[in-house]
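[1] Sequence and predicted model, in that order:
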Amino acid sequence: MNGEGKIVCVTGASGYIASWIVKLLLLRGYTVKATVRDPTDPKKTEHLLALDGAKERLKLYKADLSEECSFEQAIEGCDAVFHTASPVFFIAKDPQIELIDPALKGTLNVLNTCKKVSSVKRVILTSSTAAVLRRQPPIGPNDVVDETFFSDPSLCMETKSWYPLSKTLAENAAWQFAKDNGIDMVVLNPGFVIGPLLQPTLNSSVELIVDFINGRNLFNRKYYRFVDVRDVALAHIKALETPSANGRYIIDGPSMSVKDIKEILRELFPDLCIVDTNGEGEMDETTIKVCVEKVKNLGVEFTPLKLCLKETIISLKEKCLL
């Protein structure tokens, strides 16, 4: 129970990764002040209120990324803040309003509040490998990606990669703000996150697995890298509990082809009707090498992909999302 007597805030608490962060924090004895956009929406709150320890140590607050000062009540009195709230979807009609503004302005809103609240000792920010991998010149087969790699915003704009752009701009602005204001900040950069869902609705990264089963491949890629949501949530908590934690931490799994992923699913769930797609994705033939030593040094062990896929499907079936 490392968290006994400690109060932490989790923004965007009803989200996929955030829900697991809340669950693990409660299990470790923390008191959690969690923000959601609409506390009256049972889809956003029921699964959180049902967690072990929630009755005693979870309090929900209404907060919106686009509203300045809306996080003040939730952050007041906290020892640390996990800022996970940021829109995650890959297709946007108006990227500025739907993705970029909430990611960028929301992050600065939260950090600005943290600056004013003297009890806050550390901020843990959820970024993404989307803020790591979009580089010019592109990453080659001999490159090993690590925490020094940053996506190039102008390339993201050129290629209309709006989600990577939102994450890159938000992370860049956060580092600048933390530096200017002496905030102790640690950033996590997870890849595509899969694993069991706590929330009742389908999120964008797990939807990729549902897409594969239905014969769709949104990014038309041959290879994907997946990491388990529980490993990602634990990495966030280790980033708080390890005094020496600093900078960025990439957390991502090995490259897997869509074909191999489907084969594993067929083997695990012979009754699952998996649609074949022609060509199984044409793009990015090179598999990227990513170094995850830094996050392993925090004490995070990776869940094997096969187990992760199995528990993702079981969870999707339980929630009638498949």
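    Sure thing, it's come through.

[2] C-alpha from now on. contacts and neighbour counts both.
    Will do.

[3] how about stretch 36-45: buried residues?
    By neighbour count on 16 or more other CA atoms under 10 Å, the buried set for stretch 36-45 is Val36, Arg37, Asp38, Pro39, Lys44, Thr45.

[4] What sits closest to the third one if chain neighbours are left out?
    Excluding its sequence neighbours, the residue lying closest to Asp38 (CA to CA, 6 or more residues apart in numbering) is Lys62, at 6.1 Å.

[5] I'd guessed that neighbour sits against Thr35; true?
    Yes - between Lys62 and Thr35 there is a contact under CA atoms under 8 Å: 5.6 Å.

[6] what's the distance between stretch 237-256 and the middle of its chain?
    Distance, stretch centre to chain centre, for stretch 237-256: 12 Å (CA atoms, centre = their mean, to the nearest Å).

[7] and the end-to-end length of that stretch?
    Terminal residues of stretch 237-256 lie 27 Å apart, using CA to CA, to the nearest Å.

[8] Identify the residues contacting that stretch?
    21, 25, 80, 122, 124, 129, 146-147, 185-192, 223-227, 232, 287-288, 290-292, 294-295, 298-300, 302, 305 (CA atoms under 8 Å, 6 or more residues apart in numbering).

[9] Show me the helices in the stretch 51-200 of the chain, by range?
    In the stretch 51-200 of the chain, the segments counted as helices under DSSP state H, counting those that start in this stretch are 54-57, 72-75, 95, 101-116, 153-158, 162-181.

[10] can you redo these as CSV with mean neighbour count and distance to Arg266?
    CSV is the format used below for the helices of the stretch 51-200 of the chain (neighbours: other CA atoms under 10 Å; distance: least, CA to CA, whole Å):
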stretch, mean neighbour count, distance to Arg266
helix 54-57, 14, 37
helix 72-75, 20, 45
helix 95, 17, 37
helix 101-116, 21, 37
helix 153-158, 16, 36
helix 162-181, 20, 31
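
[11] then this one, side by side with the first:
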Amino acid sequence: MRILPRTENYETEFEELRLSIDVSTATKGRKQEDEKWFKRSEKNIYDYDLDQDNAKIVCITDGLTFFGRTIVERLLLHGYTVRVIVNTPDDLERVRAMKDETAKFHGRIEEVSAKLTETESLVDAFDGCYGVFHTSGFIDPSGVSGYSKYMVEIEAKVSENVMNACTMTQSVRRCLMTSSLLACLWQNSTQLGRRSVIDHSSWSDESLCKDKKLWYALGKLKAEKIAWKIAEDKGFKLSTICAALVTSLNILHHNPTPTIAYLKGGEEMYGNGVLATVDVNTLAKVHVKVYEEMNKASFGRYVCFDKVITGEYEAVELANETSISLERIRGDKYDFCEKDLTKPFCLSNRRLSSLMSTTYPISCLES
């Protein structure tokens, strides 16, 4: 997650950073100014000379978070060269440390300076890459849960910038965006039938998110929707991973703000049967697999989880894993066994299961 800088000298620091980094991605065959915001023609898409080496170059919008670093490591194992966006001197130092830790991959991590709030900056960063992993998000330290109402529009705007930059960069063929299961599961149960299935076709109710002040869910929802709109309008390949709460050993130490923000409304999710988690390594593997399958026209929206918290044992386990109070996860009034059929919703990741060709859990049987 990227923290919004509040210092007055940020622009100066960033400009110094831009000058200090050897950006080897000079624009190649850039479209003329008056063509940038129009749908790419078939000729424009394929007139960029990409060999097999180019196809293994990708850019990640945030490779410095706990989850982002896990994806970078997985991509390196699969033979990719990974370009990591930096926008502060501290980011640059962290990339250098990452390079030292992954020296065995022979310099296949590159840093490139860019602002996620500026489309032109992203075009320069993406140029020469075959694909983009949009993993970034923003946090606001002043928010109660680290994610305030103010962040919703910022998240959506960055998503818009990334997608527009992808469509404007001739080398980029596809984008994989990390969304959230929260963009699917906040639905009004009174308007749905009993045991409604939530899957890749489900979208959270925007009004419900606003009424409940679920800003993190609303930010992910709006960011994903604008990404799909641009992809559909411009004929660009996009896939999104709607990930459950990311877990790992000592997750709160590595990823405190997203974990806390995700669990706002946790007891209601638990009561509805949709509080789910996914291990960070599993999620990274899914990202690489989905990205690689996109060249076979297997692109779209995928729900990703590996466990649903359905009873006291799982709730206690999650509380211990995240160091968050049990009451915040399941409250006091919800306590039912795994086979309780009174829950209004159940989750399905059948589409991802089919793609991965492995047995992934489905939290209810579908007729």
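    Perfect, thanks for sending it. None of the values given here were measured: they were computed from a predicted structure.

[12] Could you tell me the TM-score of the two chains?
    Once the chains are laid over each other, their TM-score by TM-score structural alignment, normalised by the length of structure 1 reads 0.76; 291 aligned residues with a CA RMSD of 3.7 Å.

[13] Switch the helices of the stretch 51-200 of structure 1 over to JSON lines; also include distance to Lys6 of structure 1.
    As requested, the helices of the stretch 51-200 of structure 1 are exported to JSON lines (distance: least, CA to CA, whole Å):
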{"stretch": "helix 54-57", "distance to Lys6 of structure 1": "10"}
{"stretch": "helix 72-75", "distance to Lys6 of structure 1": "13"}
{"stretch": "helix 95", "distance to Lys6 of structure 1": "38"}
{"stretch": "helix 101-116", "distance to Lys6 of structure 1": "16"}
{"stretch": "helix 153-158", "distance to Lys6 of structure 1": "38"}
{"stretch": "helix 162-181", "distance to Lys6 of structure 1": "23"}
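
[14] Tell me which of the ones you listed approaches Ile313 of structure 1 most closely.
    For Ile313 of structure 1, the closest of the helices of the stretch 51-200 of structure 1 is helix 162-181, at 25.5 Å, according to CA to CA.

[15] Once aligned, what mean separation remains between that closest one and structure 2?
    In the superposition with structure 2, the average deviation recorded for helix 162-181 of structure 1 is 0.7 Å (mean CA distance after the TM-score superposition for structure 1).

[16] for the stretch 1-150 of structure 1, what spans make up the strands?
    For the stretch 1-150 of structure 1, the strands defined by DSSP state E, counting those that start in this stretch cover 7-11, 31-36, 58-62, 80-83, 122-126, 144-145.

[17] The first one corresponds to what range in structure 2?
    Strand 7-11 of structure 1 lines up with residues 57-61 of structure 2 when matched by TM-score structural alignment.

[18] Please identify the buried residues of the helix or strand hosting Asn320 of structure 2?
    Taking DSSP states H and E as the criterion, Asn320 of structure 2 maps to helix 312-322. For helix 312-322 of structure 2, burial by neighbour count (16+ other CA under 10 Å) applies to Glu312, Ala315, Val316, Leu318, Ala319, Thr322.

[19] Please pull up the equivalent of the residue nearest to Asp38 of structure 1 in structure 2.
    Alignment note: Lys62 of structure 1 maps to Ser113 in structure 2; criterion TM-score structural alignment.

[20] right, and its match touches Val86 too?
    Yes - between Ser113 of structure 2 and Val86 there is a contact at 4.9 Å, judged by CA under 8 Å.

[21] quick revisit: can you count the residues close to the match of Lys62 of structure 1?
    27 (other CA atoms under 10 Å).

[22] can you check Val144 of structure 1 too?
    Neighbourhood size, Val144 of structure 1 [other CA under 10 Å]: 12.

[23] ok now do the nearest residue to Leu133 of structure 1 once chain neighbours are set aside, which residues does it touch?
    Nearest residue to Leu133 of structure 1 in three dimensions, chain neighbours excluded: Ser151, at 5.5 Å (CA to CA, 6+ apart). Ser151 of structure 1 sits next to Ala130, Ala131, Val132, Leu133, Arg134, Arg135, Pro164, Thr168 when contact means CA under 8 Å, 6+ apart.

[24] Now do the same for Ser151 of structure 1: its match in structure 2.
    Aligned counterpart of Ser151 of structure 1 in structure 2: Ser204 (TM-score structural alignment).

[25] how near is its match to Cys242 of structure 2?
    12 Å.

[26] got any residues that touch both of the two?
    Jointly contacting Ser204 of structure 2 and Cys242 under the rule CA under 8 Å, 6+ apart are Leu182, Ala183, Cys184.

[27] Generate a PyMOL selection restricted to the buried subset of these.
    Only the buried entries of the shared contacts of Ser204 and Cys242 of structure 2 go into this PyMOL selection, using 16+ other CA under 10 Å:
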select buried, resi 182+183+184
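
[28] picking up where we left off before, for the helices of the stretch 51-200 of structure 1, which one sits closest to Phe89 of structure 1?
    Phe89 of structure 1 lies closest to helix 162-181 among those, at 6.9 Å (CA to CA).

[29] what range in structure 2 matches the closest one?
    The aligned range for helix 162-181 of structure 1 is 215-234, by TM-score structural alignment.

[30] which other residues reach the matching stretch?
    For stretch 215-234 of structure 2, contacts defined as CA under 8 Å, 6+ apart pick out 38-40, 147-149, 151-153, 155-160, 163-164, 167, 177, 179-180, 182-184, 203-204, 206, 209-210, 236-238, 240, 261-262.

[31] center of structure 2, which residue is that?
    For structure 2, the residue nearest the mean C-alpha position is Thr178 (1.9 Å; CA atoms, centre = their mean).

[32] Kindly reformat the strands of the stretch 1-150 of structure 1 as CSV containing distance to Phe90 of structure 1.
    Output for those, formatted as CSV (distance: least, CA to CA, whole Å):
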stretch, distance to Phe90 of structure 1
strand 7-11, 21
strand 31-36, 21
strand 58-62, 26
strand 80-83, 20
strand 122-126, 17
strand 144-145, 23
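
[33] for the ones you listed, which one sits closest to Ile17 of structure 1?
    Evaluated over these, closeness to Ile17 of structure 1 peaks at strand 122-126, with 9.1 Å, by CA to CA.

[34] So which bits of that closest one are buried?
    Neighbour-count burial for strand 122-126 of structure 1 flags Arg122, Val123, Ile124, Leu125, Thr126 (criterion: 16+ other CA under 10 Å).

[35] Equivalent analysis for stretch 180-199 of structure 2, please.
    Residues of stretch 180-199 of structure 2 classed as buried: 180-187, 195-199 (neighbour count, 16+ other CA under 10 Å).
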